[in-house]
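[1] My questions concern the predicted model and sequence given below.
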Amino acid sequence: AIKAFQQVLYIDSSFSRANEVHLRLGLMFKVQNDFEASLKHFQLALLDSGQCSFTKLEIRFHEAHLYELQGKHKVAQDAYDKLLKEAGVSGQLRADILRQLGWMHHTVDSLGDKRDREEKAVNLLQKSIEADPKSGQSLYLLGRCLASLGRIHDAFLAYRNSVDKCEGNADTWCSIGVLYQQQNQPIDALQAYICAVQFDKTHVAAWTNLGILYESCSQPRDALTCYLNASRSGTPHNQNPNLALRTRFLQQQLAAAPMPSLARPKTLLLTIEEAWNLPVAADMNQRGGVPRNANTPNAGAAFNKQQSQHAPPPPYQQHQDAKRFKSDAPEQPRPQYYLSTQQIQMLHYLQQNQNSITPQQQQQLQHLQHNYRLMQQHQVQLRQQQQQQQQQQQQLQQGNPNYGGSVRGQVNYPAGGGGPAAPVAASGQGYLSPRPHTPQQYANNNANAYTNGTYTPQPQQLVTGGQTSNGTNYYPEQQVHASQSEQPTAPRGSATTLPDPTTVSDQELQELISQKEFTESFAEDLLNRLAKGENVMDELNRGELDQTALPNTQFSSSTMPDTTPRLDSRIVKQEMDLKPANLNESGDLEGLPPDIKLENSTDVEVKPSMLAAEILAACRSRGTLARNMCMLGENHPPPCPPEPPNTRLNKDQLVPPTASVLLENKKLAFSPQLQEFCLKHPIAVVRGLASALKMDLGLFSTKTLVQTNPEHNIEVRTQAFQPADKNLDPNNPDRVTWPCYSHRSHTTIAKYAHYQANSFQESLKEEQDRIAAGGQRTEDSKNKKKQLNKMLKFGTNVDLSDDKKWRLQLQELQKLPAFTRVVSAGNMLSHVGHPILGMNTVQLYMKVPGARTPGHQENNNFCSININIGPGDCEWFAVPDAYWGVIANLCEKNGTNYLHGSWWPDLKELFDENVPVYRFLQKPGDMVWVNSGCVHWVQAVGWCNNIAWNVGPLTARQYQLGLERYEWNKLQRFKSIVPMLHLTWNLARNIKVSDGKLFDLIKMCLVRSLRQVCLSHDFVKMCAIEVKFHGRARNEASHYCGVCELEVFNVLFVREIDRRHVVHCIDCARRISQTLEGFVVLEEYHIEDLMEVYDQFILHAIQSQSIPGQAPTPPPSSTTPTPSALAT
């Protein structure tokens, strides 16, 4: 969906409902935790003056919610407070704002003293409930706050009222279970947790708390079952290591325990299988009361045995439509061949020890296996009966809209039958198919629960599922509360017009999916009729083909972790429930014609063969078509990552040798063959360059830098120490992950130099102590975690562009060959006309061992030069540009963003995806040439400094890759720091092109940008606004839209915002005001000057041999390339 919406905006940037697209993109990016992208789209939707299904206030609410998720609590609080003061805030939106504010006061320490915060949180949530009495979510959160204040009775009443408002809320039942467990009522807690996991089979918190409950009651097998379900319900990349350790510990202890007896041991609680299959909800619906005090004796009765005045409250209101887990029909008797929990455990034990059991046990195993097969067959029959009943019920509902009856999709299962919702047994057998879920944070569990072969329950200390803003302090509750409810969600689409969402069960979703496949069957029917020669076009135009309307289903909400900025994918169920104002209750569009007519495009067509005057004439009086456009060509499809080469690489080809050459003298360094050699390979190492050119690299040493400019400001990245070939999860050193985390700060060269020297001295002392002790390096998990806890500082982006401060250093770089220099006529980036820090200026990097530059491609796919100053080495990893699409997909799969995320690839995953990886060491004095589009990542092996910058060879391939990335960035709403339009016009002014392909690419960009300028001029005239000449100052930076960050060339739409003059592109200006009211329009170049440059840009004859444009990089071979020409 994100890709489709992005392509809509790319293909037609002036789309009339662009605000709706931005709104949905903002919601989807928020669900994916891409908060920066989400905020950008919400701001674009907010600036749009067109009609929208969300009010401006609701969009502002989503912006405030994003600040809250990012941990910017003060900014979020101010935004919420401003919204409350607005006159047009609806009751529903006011309730949502108060709910968010209340929960922030409960969870954020920085908002004041804990006691005051809790009291204010209760007050705000009570106001939220007053504004929206039907909000079960606010009641649930109120219960959480009251429970933290020790007001158990009030908390329980709030939970009960929440259940009355939204019956199917697993979060509420989980918290009720926590309350019971804290009050020492294990049986009642068991009932509540069972309710929670039956409502949501992937509820990690409920499964975990249930496991803790079973452990505290000395039932380790049931505890293991619950922990396994919690592990399988969580997302694989966010599994908590403590839960995994606890699971492994129980598995080991149970495997070493004696063989279980067939006689059932006496236990306080029912087993998980028995509890699952009892009509818990129906039973609790018949019981009332409040939780007992901690000193009240526990009745110890099993489910449905007896009622008590201290039993749990009724979970639902007493009305006909109340949902239950079981229907009111009498429960069917369980067949005799059904296995009990103990028999299943015995079966599992006998199967594991099949080679060493006695003949009597062998006979017992066969009997149990036979009954187990019968039980499975019976369960399959029950499922088929259930599906038939669902189909019959669906038909009745379709025939009678007012069809009532009992709960949809509920069927009795015999006790012990398991059914589709039964939990996974500890033996691995079971029927649950968990969905991804975000796990919780856990405290370390006591691993000494077993002593002398017997099980001893240990008190479990688990946190409530969220961290405070500093990531270390936890809330006072000992159990894990519901993960989804820690952070209340943003409101549904239009809070004043949308009806309350209803819960959709798994079975209802299955029914929806199993209906006649809407789009596929419709398309297949058309194709079949067309194949038979039938004319269906008239019917299409009249709208007479059979149309099957999808049901207007709405999803129930769930909530997010309270402080951790991660969203469960289920939040989309509420936030994506958008209903535009022009939709009626049946989901039909009102006010639209019944058929859709396709009309021929009225766009202005221009060709590179046209003269500038012809382009100007074609655009005259067509200003309404002015918009941002693609520079790749007419009707060019939206850019997309390339498909990887089809060649299947063998083991050796997956680790190809890196192209390298050793320079022995200055003549070889300046030979044209060296440039040809570098351009032939994705990445190349030129060894001995500094010595061959007699360069003084000492000018870039830490000592010289401190002597030259000690107070020069540098950026510092604080990172965790990692092994070079892996990126380990700091919380789980056994798990490899892709996302990298670092903290950004600033310091001076002198201070970092002091840190760099101290780091070396400390490492030297540690090594000497280790050698003296005769110790060896260990690689156990404990040592890994210790290493991951070691933090290091990486001095990055040291700007050396000021030729007054760094004159000697910049002069030394003039010794390099022309194609590698920072400033050169053959370097495209030298024609930009203004500095781009780190690209056409030099940057220095100060490193200690382990300092990392995460994976990336260079900005706009330009080439890169990197020289190691030393004294230590750097290890490089690189992938040819043909495979960047694969890496982009792997980044998305591993929960990070390819363009603006920070990631370190897993080599094993790359090899599994047939991606070759170059790996080599860069020694002091070596120059690494990174070719266009090459993906690379670097880690320092020793203490060293590096200098780097970008270059742009005048080749067709370099220009094409740069322009393609420019358009890809535009599609992704990512800023291109190389202004390709400005660069293109400067290239047309400054160079004579003899390469036909390069000429065609530049000419196409010129003609399309000139067309955009002409149309923009015409549109401004239509708005009766005068275009004022602004011109360009020397070294003036190119302009970007202050809203969408797109490059704005020549025609600048300027608007004053907060006493600042902000440049806008044509699209953003028109969205704000169709008549450009409030805008001043400036011009950088007279249109006559542009026309002259355009007409004078012609293809010149080849006078001397130049390096042709390089073809796409082929898959690497297993042979090492040798620059034979360099040897002569």
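    Alright, I've got the coordinates.
[2] C-alpha only now, for contacts and for neighbours.
    Will do.
[3] can you map out the strands along the stretch 901-1050 of the chain?
    918-922, 927-930, 935-940, 944-951, 1027-1029, 1039-1040, 1047-1048 (DSSP state E, counting those that start in this stretch).
[4] ok, second structure coming up, stack it against the first:
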Amino acid sequence: MGPARDEKRRFDELELATFIPQDICDAQLDRLLYQVYLILKINERNLTGGHATLLKLIQERYSDLTVKKGILYGCRGDDPFKEYDSDQFDNIYVDNDSPVKKKEEPFQGVPVSRILSEAFPTPSRIPKPSSISPGSNSSSPKSRRSNSNSKCSLAFSLFSPLKVPLDISSTEIFSTCAENTQERGLGIVAEIKTDEIPFQPRPCRSKVDCLTPKVPLIHVRTYEEAMSPAVRNLCLENSIAMVRGLPNVLGIDNAAFSTKTILKLAATDELELREQWFMPTRTNVDSEGSQTWRFHSFKCRSDVKTYAEYQGLSFESIVFEATQFLLDHREKQIKSEVNSDEDSDDSGIKRKKKKLANNGRKANAVLRDKIYFGTNVDFSSPKFHRQVGELQKLPSFCRLKDKTNFLSHLGYDLRGMNTAQFYMKMPGCRTPAHLENNSFCSVNLNAGPGDCEWFGVSYEYFPMIDAMCKERKIEFLDSSWWPDFDDLMAAGIPVYRFTQKPGDIVWVNGGCVHWVESIGWCNNVAWNVGPQSVFQYKMNLIAAEWNRIHKYPSLVPMQYLSWQIARRMKIDDPELYDLIRGTLIRSLAYCRSVMDYVDSRDDLYLYVLEEGTENTTSYCSKCTSEVFNILFTKAFVEEETGRQLYDTLCCKCAKLDNDPKLEVWQAYTLESLAKTLDEFKLST
């Protein structure tokens, strides 16, 4: 028996796949050989033995094949000057004199800003109630005794309709709350059903000729073009886009992200392994060989050194397999010329293969071999300062740290979101379909040397994909799944499909469902950003509410982040300002109602956290919703260790629990929150 799935894997416990079986189809063989050729051609001057032999064999098989700047030209059936997979792209050239030049007809997709145009009402148009006096001091933010029937049982919702104007002051908020203690929402917000899904886009079944849209490919050739607003605007207005040329013109050193470099820095660092079946592209089958959406991707652990050895050995294995396969299809006299080279490689690879486990069950003709995907090497450690420094050369809208990035103002590290993470791949490694956490944008750099294939679906078709998952008993957020391309085509759902080459940066906008497969050997670096835009903030609110309703914890606490934005950022977009201010009003009123509930119970005592306490965010252990500012904690003893730990509850769940042993902690005084709200102004 092999190790448990979550145990740490040793090198000899990693299985090595057979990548080129005798029955491989030409398309799959070409796909693999192109990736081998990329690596061999780049290192042509240093090749000897079997590597040199294989390069010669591949060049004979594909007489027009060449590499220019890491990109293949002249593949089988293509013009010698045609870039590999270039028909997937809508080429866009940024020009200094005019904002954008397009080589082809522009893709007639829906700009992302229009997808959410009907998602939010404009609360600023609500008339100010005459009962509220601007100078009223009938209630102060200080805690006071209130009616024991406080309406804290109302769950906090980012989508609760406001019943007050957006220019309401904190004093007016507290006055309204005091006058409406028996009303759910305290006169500030209208009640919303707890199971009411927020705004859902209206998808339309696309025409057959629009089901495979071209992805915008933005070419930058100078520093000025890279930093121009046109690049940012093109990315922000498309569900998914790719930028080519940034590392070259900005002086980003891709070698900083090579396996060799990372191995020197972090050989013993733990990384997460994903055990997967090696399958032909567009194929995903179950143990019976039937096409399925469920995807086998089990989690285990290893370290960087182990995976680096495995990644390198997988390349040597394919070199050996490809050489033998091509020799078997050549004249005998050519085979005899290279026998001496191949004999040494043969014995070496066979010895290495014997070191590897062969305990995987060959379930069927497709599920024959397992592969491993090395993920989540986090760059938050100071030892990765060089890597982070290279990423900071990017344009401001996609930098890891930037004053215009919402996530830069969170105040603490969220690994993989406002810290970059490193991924090590070999052919066939798959990232299953998913939305980014809280629907933040993501940036993905392919450091090479091989390619990745991407699939993406715009947010407007999210309801259709969600429904298709439910039909197959797949949990959209929790399950590991790989959509069937033909199923999506039959349902009329357009799918972006394109190849990310070395140095290419993929921009994934909020709400875009996407999944990725490595075609060759490559390392990728990815992180999330929150551009200062209306669409991004709307998507964040929708995702947080969707998560709350489905009892799925939001990795980014939107109440907390909104207060951080108000404290730290200057907002000059009136619509974005209104959205953020609306969140603050809801949050402050809810904090007031929670304080009323605490005051109404004689058995509860309020503790105040020390000023400056880091990361005061928490989530309810029962309903998983964000618990902001006022935390109800409950002690329990962990059975395995005997340690005393604490559960956190939201006000609604605490009221239902009604435990007299609850402790209540407050992170911010109502005075300080009121001051932040009143000082949050639209920048001009």
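    Happy to help now that I have it. Owing to the predicted nature of the structure, the values given are computational and were not obtained by experimental measurement.
[5] hmm, back to that, point out the one among the strands of the stretch 901-1050 of structure 1 that comes closest to residue 222 of structure 1.
    strand 935-940 (46.3 Å; Cα to Cα).
[6] sorry, back to before: ok, which of the strands of the stretch 901-1050 of structure 1 comes nearest residue 6 of structure 1?
    Here strand 1047-1048 is closest among those (Cα to Cα), at 17.8 Å.
[7] Where does the helix or strand following that closest one end up in structure 2?
    Using DSSP states H and E, the helix or strand that follows strand 1047-1048 of structure 1 in sequence is strand 1051-1057. Using TM-score structural alignment, strand 1051-1057 of structure 1 lines up with residues 630-636 of structure 2.
[8] Same question for stretch 906-921 of structure 1.
    Under the criterion TM-score structural alignment, stretch 906-921 of structure 1 matches residues 484-499.
[9] List the buried residues of the matching stretch.
    484-485, 488-489, 492-499 (16 or more other Cα atoms under 10 Å).
[10] Out of these, the closest to residue 419 of structure 2 would be?
    Using Cα to Cα, residue 499 is the member of the buried residues of stretch 484-499 of structure 2 that lies nearest residue 419 of structure 2, at 25.1 Å.
[11] count of neighbours near the residue nearest to the closest one when sequence neighbours are not counted?
    The shortest distance from residue 499 of structure 2 to any non-neighbouring residue, by Cα to Cα, 6 or more residues apart in numbering, is to residue 453 (4.5 Å). Applying other Cα atoms under 10 Å, we find 18 residues neighbouring residue 453 of structure 2.
[12] Surely residue 453 of structure 2 is in a strand?
    Yes. Counting by DSSP: H, G, I helix; E, B strand; the rest coil, one finds residue 453 of structure 2 located in a strand.
[13] returning to what we had before: quickly check the buried residues of stretch 484-499 of structure 2 for the two that are furthest apart.
    492 and 499 (22.3 Å).
[14] Structure 2: which residue goes with residue 870 of structure 1?
    So, by TM-score structural alignment, residue 870 of structure 1 is matched to residue 448.
[15] my hunch is that that match is in a helix, does that hold up?
    No. Under three-state DSSP, residue 448 of structure 2 sits outside any helix and is assigned strand.
[16] can you point me to the longest helix in structure 2?
    When structure 2 is parsed with DSSP state H, its longest helix is helix 574-600.
[17] Give me the distance from it to the chain's centre.
    29 Å (Cα atoms, centre = their mean, to the nearest Å).
[18] cool, and stretch 458-472 of structure 2?
    Computed by Cα atoms, centre = their mean, the chain-centroid distance of stretch 458-472 of structure 2 equals 18 Å.
[19] what does that stretch rub up against?
    With Cα atoms under 8 Å, 6 or more residues apart in numbering as the test, stretch 458-472 of structure 2 has contacts from 115, 200-204, 239-240, 293, 475-476, 493-494, 510-513.
[20] Try it again at 7 Å.
    If you take Cα atoms under 7 Å, 6 or more residues apart in numbering as the criterion, stretch 458-472 of structure 2 is touched by 115, 201-203, 239, 475-476, 493, 511-513.
[21] follow-up on the earlier one: right, so of the strands of the stretch 901-1050 of structure 1, which gets closest to residue 194 of structure 1?
    strand 935-940 (48.0 Å).
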